[in-house]
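A.B. asks: task: produce atomic coordinates for the following.
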Amino acid sequence: MKRLSRPARPPVDPFVLMLLGTVGLAALLPVRGAGAEAASGATTGAIALLFLLYGARLSTREALDGLRHWRLHLTVLACTFAVFPLLGLATRGLVPILLTEPLQQGLLFLTLVPSTVQSSIAFTSLARGNVPAAICAGSFSSLAGIVLTPLLAALLLGGGGGAFSADALLAIVLQLLVPFAAGQLLRRWIGGFVVRHRRVLGFVDRGSILLVVYTAFSEGMVRGVWHRVGPAGLGGLLVVEAVLLAVMLLLTWYGAAALGFGRADRVAIQFAGSKKSLASGLPMASVLFGAEAALAVLPLMLFHQMQLMVCAVIAGRRARDPGAGTPRGTAPPEEPPEDPVRPPVPGSAGSGPRRR
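C.D. replies: You can find the predicted model right below:
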């Protein structure tokens, strides 16, 4: 007699559990006084180190090799940095009905963040899609996000709550762009080491992000910002994020079909174009929002877990599609969740649209 297989449970990202534990620690034991100043300095250094490693890890030349499949990559970039922000702007009409002003600002910031790389690749592979296209598209998005996310924040957040200022611009240049450029310049000498030891350095990535979260939430506790968030506000935020994710998943899937892409490419576009990177967004939020970072990163943390759970279900169903074959290309070795930027494998490129 055949045993019935259990349905796969939606994944709970271990890193999200660590983030929640860090938030709990900040709530119980927030850092204060001289300790807060030391933590702030350490956070500044950690963010710079994080983006130095991003720069050293990303192979710009190999990413640019995918330009011959520009339609697929432009589609993902348009979803990430145009359609998402437009939807984020539309949520302003939900204040104060469903969202408070700080949560809406955090939600808008979420829509400006680049796409993920690792989870986009993993879900594309599971759904038997075009894995090389997902690698290239995610890498393009991460590279573009270094510049586009701060610029979009300047345009869209500058007038709402003062999240962007001359000081924030200087901090972005010194803490994000300069280390990233230095990593690119040093890649010739340290790139091989960074790629070979990416698992070990992944702990540095995640440790830096946890420090950013602890410092931000500690400052939020000391300043009393959490008194501005109630159960109704969190419930409204979850509803809006669920609708936002559903809209993007539908737009990327059916929009790619309307543009003439084949099934494998539609899978890559859906998973790369509907996601947001927690690892890239948290450090940027710390630089942009300062004392308000605790509220600003909350929508991103919730959206990250939501996208993992929903996309795991979708990927499993896509894998059982009648037209699904084996994945195009092979997924890279499994790594800890949310390795922010991975170098594309040589020859990784999307296949471009197919004529119907």
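A.B. asks: drop to CA atoms for contacts and neighbour counts, all remaining ones
C.D. replies: Noted.
A.B. asks: R71 - how many residues pack around it?
C.D. replies: For R71, the neighbour count with other CA atoms under 10 Å is 16.
A.B. asks: next structured bit after the helix or strand it falls within?
C.D. replies: Using DSSP states H and E, R71 sits in helix 70-78. Toward the C-terminus, helix 70-78 is succeeded by helix 84-90 as the next helix or strand (DSSP H and E).
A.B. asks: please generate a structure for the following sequence too, so the two can be compared:
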Amino acid sequence: MKVFGLKIDGYLVLILLVAALATVLPARDDAAVWLGLVTKVAIGAVFFLHGARLSREAVIGGLMHWRLHLVVLGATFAAFPLLALSLASLPAAITPPELAAGLIFLGCLPSTIQSSIAFIGIARGNVAAGVAAASASNLLGVFATPLLAGLLLHAQGGVSAAGVLAIVLQILAPFVAGQALRPWIGDFVARRNAILSRFDRGTILLVVFVAFSGAVVEGVWTRLGPLDLVRLLLLCAVLLAAMLALTWFVARALRFSTPDQIAIIFCGSKKSLASGAPMAAALFPAAVAGVALIPLLVFHQMQLMACAYIAQRYAARPDMADQSG
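C.D. replies: Predicted coordinates:
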């Protein structure tokens, strides 16, 4: 979908429509309780299926390129969280306090898989290394994201240590179960990948509706105004530009080949909505989860537009023109 010449993710538009529906007709009282229970079951199923689908061979095989993976993981789980924490700690005149937790949570998320690989392919980068790096990021994210988010948010009085442990178990237990059963159900799951992808996306829509319902009931839109959203756009733009520049500089400084540089840039600068939405629902109370998702939704669309442009520029580089000739 294109609007004013810009490519807009159609699924993100659907997510925004669901958030708008929750704003107008939020789930309340008993409906909110039941939808919350359904959401928890769906989140467990999502991570169970991720465990069953994630190829251990892709991760293990890619680990041979250890320098590249260390750079990607360092960008994803060290540089990104620290930069997000720095932005979240700015004065209230710059960073809206209501959105600070969402920025920190965004910084702790793993990289995307599907869109990162798609952009690496368009840019003629090292797709195999990208698959391994993105898969390793998501595998580690099951452990690292709740722990990192809990640590950084606990430092600001956000999440208790006991709450983090419960969240890790809620996310990790289904994932480990899926991995353990992969030899028996892996082929079955793979043959139904299209159906299960729709289930993943449907779960995200449910998470967004429940999260925004809770936030609306608690009066989020009385605390957030248009100026807050403008400031969030600028903060997300700074965060994305900084991570793109950092991954580009480090990849060049360490003398990676151009295809490897492309894999590092795209895997090290992007954050996963597919993992982020369920994790937000598990990590935060419903009233807080809706607000925490706002920075992720903004950053997600921004990264897609920026990376689409960068991928096209890489695809048009002179060495590719020479090869095609």
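A.B. asks: mean shift between whichever helix or strand E57 of the second structure is part of and the first structure?
C.D. replies: Here E57 of the second structure sits within helix 56-62, counting by DSSP H and E. Compared with the first structure after fitting, helix 56-62 of the second structure has a mean deviation of 2.0 Å; criterion: mean CA distance after the TM-score superposition for the first structure.
A.B. asks: rewinding a little: go through the helix holding R71 of the first structure and flag the buried ones.
C.D. replies: W70, R71, L72, H73, T75, V76, L77 (16 or more other CA atoms under 10 Å).
A.B. asks: cool, and stretch 149-169 of the second structure?
C.D. replies: Buried residues in stretch 149-169 of the second structure (16+ other CA under 10 Å): A149, G150, L151, L152, L153, V159, V164, I167, V168.
A.B. asks: if I look at the first one, how far off is S86 of the second structure?
C.D. replies: As defined by CA to CA, to the nearest Å, A149 of the second structure lies at a distance of 14 Å from S86 of the second structure.
A.B. asks: equivalent analysis for the last one, please.
C.D. replies: V168 of the second structure sits at a distance of 25 Å from S86 of the second structure (criterion: CA to CA).
A.B. asks: so how far is V113 of the first structure from the spatially most central residue of the first structure?
C.D. replies: The first structure has S277 as the residue nearest its centroid, 0.6 Å off, counting by CA atoms, centre = their mean. According to CA to CA, S277 of the first structure and V113 of the first structure sit 6 Å apart.
A.B. asks: kindly report the same for V147 of the first structure.
C.D. replies: V147 of the first structure is 11 Å from V113 of the first structure, by CA to CA.
A.B. asks: what's the match for F266 of the second structure in the first structure?
C.D. replies: Aligning on TM-score structural alignment places F266 of the second structure opposite F271 in the first structure.
A.B. asks: cool, and A292 of the second structure?
C.D. replies: Counting by TM-score structural alignment, A292 of the second structure lines up with A296 in the first structure.
A.B. asks: could you report the neighbour count for that match?
C.D. replies: Using other CA under 10 Å, A296 of the first structure is surrounded by 28 other residues.
A.B. asks: hmm, back to that, could you report the neighbour count for the match of F266 of the second structure?
C.D. replies: Other residues near F271 of the first structure come to 31 when the count uses other CA under 10 Å.
A.B. asks: other SSEs contacting the helix or strand containing it?
C.D. replies: Using DSSP H and E, F271 of the first structure falls within helix 263-273. Counting contacts by 3 or more CA pairs under 8 Å, 6 or more residues apart in numbering; DSSP states H and E, helix 263-273 of the first structure packs against helix 70-78, helix 118-126, helix 131-156, helix 231-258.
A.B. asks: which stretch among the ones you listed comes nearest A319 of the first structure?
C.D. replies: helix 118-126 (6.4 Å; CA to CA).
A.B. asks: give the aligned range of the closest one in the second structure.
C.D. replies: Counting by TM-score structural alignment, helix 118-126 of the first structure corresponds to 114-122 in the second structure.
A.B. asks: contacts for the matching stretch next, please.
C.D. replies: Contacts of stretch 114-122 of the second structure from elsewhere in the structure, counted by CA atoms under 8 Å, 6 or more residues apart in numbering, are 126-127, 130-131, 134, 262-263, 266-267, 270, 304, 307-308, 311-312, 315.
A.B. asks: now do it: distance to the chain's middle.
C.D. replies: Centroid displacement of stretch 114-122 of the second structure relative to its chain, using CA atoms, centre = their mean, to the nearest Å, is 15 Å.
A.B. asks: list the buried residues of that stretch.
C.D. replies: Neighbour counts over stretch 114-122 of the second structure (16+ other CA under 10 Å) mark S115, S116, I117, A118, F119, I120, G121, I122 as buried.
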